[in-house]
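K.L.:
predicted model and sequence below, questions to follow.
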Amino acid sequence: MKIKNGVAELWASLNPAFDLSEILQGFLQGFTDIAGNENTPVDEYKPLLDERQFCLLDERPFDPLTQNTQIVRFEHGAEILENSFSITMPVDGGSRYVAEFLEFCWPSDRPRAKEQSYHAASGPWAIKKTPALAFYGVRNTTWKDPYISVHFNAAAGALGLHSLHSAALLQVLEQDLAFNGPDEILAEMHARLLPIHARIAQYETEHASFFEQRRQAFLSLGMEVLARFSLNQNFLIQERESASPVDLLVGQTTDKANLWTMPNPQTMALRSWCERIGWEGFAEQRALAFLKHQKQDDEIAKAIVSQCVSLGKYTWPGLIEVLSATPISYQCQLEIISFMADPNWPGAGEAYDVIQKNPDLFAAALQESYQWAQESNDDSWMAMIGSLLGIDEDKDEDE
């Protein structure tokens, strides 16, 4: 169970013998008293903006979850199922359902969907709509090893955690202005977000007990689903954290209890910084300058790598630029070399060029990485490193 920006996410790899619809219904049974159908509302029930929660409130009559239409499609032999739901929230003067939460995003952040602003106070910010409760599942039985991968997402605001992300964005703006100097747009963004963040934080504080109970219910329900549909009811599956580039994050078994881990404010702020160094990132050069300074601490450098790996490949070329800023510590050298494991990854070519220009500096780290690649039987990575070390793989195999 983790919180990433505007959503809380439970990820699991489950038994492919079950249908996705079975897993979805098992998960949603526990929400029948608080969630409703999130179809497009008719004209008489248009969503209204709630300024305290910064979300769209829907006043439609309650609609049980069992009446939701499942959205199923097929791609490349895989079954994909998606559903979104509204969810009740504590409000004064009646029961209304939250249709979607509104999340502040950096402008020109191309990989993330954008919506037109629903509030004049958003100013230069981009706004993203986030479903209150969402299910996304993929079931593929055509592969040699059939699998099911499912994500259960709840908007952070539905769990009383909306203010965490806005606080991280404010921290980034304050750090940027202090480190890089004045900027009119950044100052306006800070001024626009500050009062909205204050209203959200006050609302969540006033209903702290309610949200604490909801978080525990969400966690318990998620664990129940895992136990019901996992390959073995005696273990739980959680997402593997990775600080190295990977094509697909996979699950690992654990006998540890899955508990809510509230995100560290500094970690969320660092993630927000890293969002800005992707393709067409917002004020990218300012973000690169700040992160290049921060990465001089090896522990922070590793944290930057971890965040960019989690965010996705669109940040990896920028990450290599950060890691390769002088001085390049031994830890940063190892991180740069790791991005050559697949020559098709964004950042792999940039990493190769950096190493090629500094052969003496990278010599020891290349030797160490080459041994790792050998122990991992990673032929592609060995070939990339070997080309820099002058090792002829074909010749070695013949000998």
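P.N.:
Nice, I can see it.
K.L.:
CA atoms for contacts and neighbours, from now on please.
P.N.:
Fine.
K.L.:
for this structure, longest strand please?
P.N.:
The strand that spans the most residues within the chain, counting by DSSP state E, is strand 78-88.
K.L.:
can you name the element that comes right after that strand?
P.N.:
Using DSSP states H and E, the helix or strand that directly follows strand 78-88 along the chain is strand 97-105.
K.L.:
can you give me the strands in this structure?
P.N.:
All strands of the chain, identified by DSSP E, fall at 2-4, 7-14, 35-37, 48-50, 55-58, 71-75, 78-88, 97-105, 126-131, 133-140, 147-155, 236-239, 251-254.
K.L.:
got the ones you listed as CSV, with mean neighbour count and distance to Ala217 columns?
P.N.:
Shown next, in CSV, are the strands of the chain (neighbours: other CA atoms under 10 Å; distance: least, CA to CA, whole Å):
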stretch, mean neighbour count, distance to Ala217
strand 2-4, 19, 15
strand 7-14, 24, 13
strand 35-37, 25, 13
strand 48-50, 15, 25
strand 55-58, 23, 22
strand 71-75, 11, 26
strand 78-88, 21, 14
strand 97-105, 26, 18
strand 126-131, 22, 19
strand 133-140, 22, 14
strand 147-155, 21, 12
strand 236-239, 21, 17
strand 251-254, 14, 21
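K.L.:
try this one side by side with the last:
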Amino acid sequence: MRKSFIVLFFLFSARLFAQNLNPEYFDKIVFNSDFKSSRDLKLWPIANDEDEIMIISNGQYLIERKNNTKDRFIFPNWQNPYPNYELSVNLTLEKLVFPYQVAGVCFQFNSSLTDGLILEFNKSKQFRIRKINENGIISYLTGSTPNNSWKKCNYLLMKGELNDLNILVNGNKIEIYINNYFIYSFENESNFNLRNFGLFVGKSSQITFQKIQLLVNHKEYGKYDYLLSIKDVKEPEVTADTNTQKNDVKKEADTLTEKPNQTTGSSDNKELTEALALIVRLKKDLSTKEKELETQKQLLEKCKNDNLSLNAFIESNLDNKTLNRITELEKENNKLKDQLQKLKTENATLQDFKTFYLNQNKDKDIINFLYDELKKLEEKNASLSRQVEMLQNQLKNLKK
């Protein structure tokens, strides 16, 4: 427990002593852009072309740099008149996935936006600070070469989480905080005109900003309002001056016009190798998926053929059942026709009997008539019986 307390004490002390400027000193907001109002559309450029996409939507400023040969500086349509200030920026870095992709902010730029500082981040949770002058010459404040100028920053959040960046400027003293952690401080040349800020997106890179504020001390508020003016947004051209640069600086300037698949340094080469290996694996996976897709297509075609055969079988069986049913119905129809014919014959007989009855017995009841007719038939039957008996007796006599 005591050891833990000592470690925490030294960590707190290191952070405390590293901090010379008090963030609470800057307590008055003079610039606020949360990308939720129509005013933001006037402050920041919008684009959607072959070089880049810059969109303001749902409280976010999405910037995607398609151009793979040139970095992009984006300045608001507003000039900062205050020499001492705090720049507060909310940004998301999850789209930085390759070693050559970088993004961040620029600050301490002159009024012509050709001379200033660039704070940039990469996917490896690293940052560095570059300085660009009016001639486009690059130098480094966090190192001496393009490679050793990268500094580790474990406080950076990369998986879609929001980062709070704060840059404090007071005279020639500058301190940088990320997510409320102090990460770097330095002294810059004291120049009254170096005060403008903006956004930075490297070639083939993408970043999202959610809120940008500039704060000053309330005692200085309004003191420099006479310097405020609306301006046209410019983008500084980055060129290399081979006559004045050192070799390592010249290499970095040259990389500003290189394609994104070109890297410098062993660490970058290692990351590039890993990226290429990942691409090879993805190609293999893609080939496997294509084979699986082809197999699925063949199975689908087989299912279609089976379905056609099944439909033909069903139609065939349906036709046979229909024919059998038709045959049965025809038999029933013929049977009904026979019955109808019998009924017609019986009806004709009854009609003849009715006619005979009406002609012979117009005034007699039909029941009495039938009774009389029945008696006649019985008498006739008795007579026939007697005749049969007589004939049988004669037949017996003849046999004797």
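P.N.:
Now that the structure is in, tell me what you want to look at. Keep in mind it's a predicted model, so treat the numbers as computed, not measured.
K.L.:
how alike are these chains, TM-score-wise?
P.N.:
Once superposed, chain against chain, the TM-score is 0.21 (TM-score structural alignment, normalised by the length of structure 1); 132 aligned residues with a CA RMSD of 6.7 Å.
K.L.:
now the strands of structure 1 in TSV, with distance to Leu164 of structure 1?
P.N.:
TSV is the format used below for the strands of structure 1 (distance: least, CA to CA, whole Å):
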stretch	distance to Leu164 of structure 1
strand 2-4	10
strand 7-14	11
strand 35-37	23
strand 48-50	18
strand 55-58	15
strand 71-75	31
strand 78-88	20
strand 97-105	11
strand 126-131	15
strand 133-140	18
strand 147-155	12
strand 236-239	22
strand 251-254	27
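K.L.:
quickly find the element holding Leu276 of structure 2.
P.N.:
Here Leu276 of structure 2 is assigned to helix 266-360, by DSSP H and E.
K.L.:
now do that helix: which elements does it pack against?
P.N.:
Here helix 266-360 of structure 2 touches no other helix or strand, going by 3 or more CA pairs under 8 Å, 6 or more residues apart in numbering; DSSP states H and E.
K.L.:
got a list of what Leu194 of structure 1 touches?
P.N.:
Leu170 (CA atoms under 8 Å, 6 or more residues apart in numbering).
K.L.:
switch the cut-off to 6 Å
P.N.:
Listed by CA atoms under 6 Å, 6 or more residues apart in numbering, Leu194 of structure 1 has no contact partners.
K.L.:
helix, strand or coil for Asn90 of structure 2?
P.N.:
When classified by DSSP: H, G, I helix; E, B strand; the rest coil, Asn90 of structure 2 comes out as strand.
K.L.:
now the helices for structure 2?
P.N.:
Remark: helices assigned in structure 2 by DSSP state H are 2-18, 38-43, 247-255, 266-360, 366-399.
K.L.:
ranking those by burial, who's on top?
P.N.:
Among the helices of structure 2, ranked by average contacts under mean count of other CA atoms under 10 Å, first place goes to helix 247-255 (a mean of 18).
K.L.:
thinking again about what came up before, what's the closest of the helices of structure 2 to Asn166 of structure 2?
P.N.:
helix 2-18 (15.0 Å; CA to CA).
K.L.:
residues in contact with the longest strand of structure 1: which ones?
P.N.:
With CA under 6 Å, 6+ apart as the criterion, strand 78-88 of structure 1 contacts 34-38, 71-74, 97-99, 132-140.
K.L.:
before we move on, the earlier item: so which of the helices of structure 2 comes closest to Asn196 of structure 2?
P.N.:
The closest of the helices of structure 2 to Asn196 of structure 2 is helix 38-43. By CA to CA, the value is 13.7 Å.
K.L.:
before we move on, back to that, which of the helices of structure 2 sits closest to Ile55 of structure 2?
P.N.:
The stretch from the helices of structure 2 with the least distance to Ile55 of structure 2 (CA to CA) is helix 38-43; that distance is 9.4 Å.
K.L.:
show me what the closest one is packed up against.
P.N.:
Packing partners of helix 38-43 of structure 2 (3 or more CA pairs under 6 Å, 6 or more residues apart in numbering; DSSP states H and E): none among the helices and strands.
K.L.:
so who does Thr92 of structure 2 touch?
P.N.:
Counting by CA under 6 Å, 6+ apart, Thr92 of structure 2 touches 162, 208.
K.L.:
could you check how far it is from Gly104 of structure 2?
P.N.:
According to CA to CA, to the nearest Å, Thr92 of structure 2 stands 10 Å off from Gly104 of structure 2.
K.L.:
then Gln339 of structure 2?
P.N.:
103 Å.
K.L.:
try Ser139 of structure 2
P.N.:
Counting by CA to CA - Ser139 of structure 2 and Gly104 of structure 2 are separated by 17 Å.
K.L.:
ok, now Ile207 of structure 2?
P.N.:
For Ile207 of structure 2, the distance to Gly104 of structure 2 - CA to CA - is 8 Å.
K.L.:
overlap of the contact sets of these two?
P.N.:
Joint contacts of Ile207 of structure 2 and Gly104 (CA under 6 Å, 6+ apart) do not exist.
K.L.:
hmm, back to that, now do the helix holding Leu276 of structure 2 against helix 366-399, angle only.
P.N.:
80 degrees (axes from the mean of the first three to the mean of the last three CA atoms, to 10 degrees).
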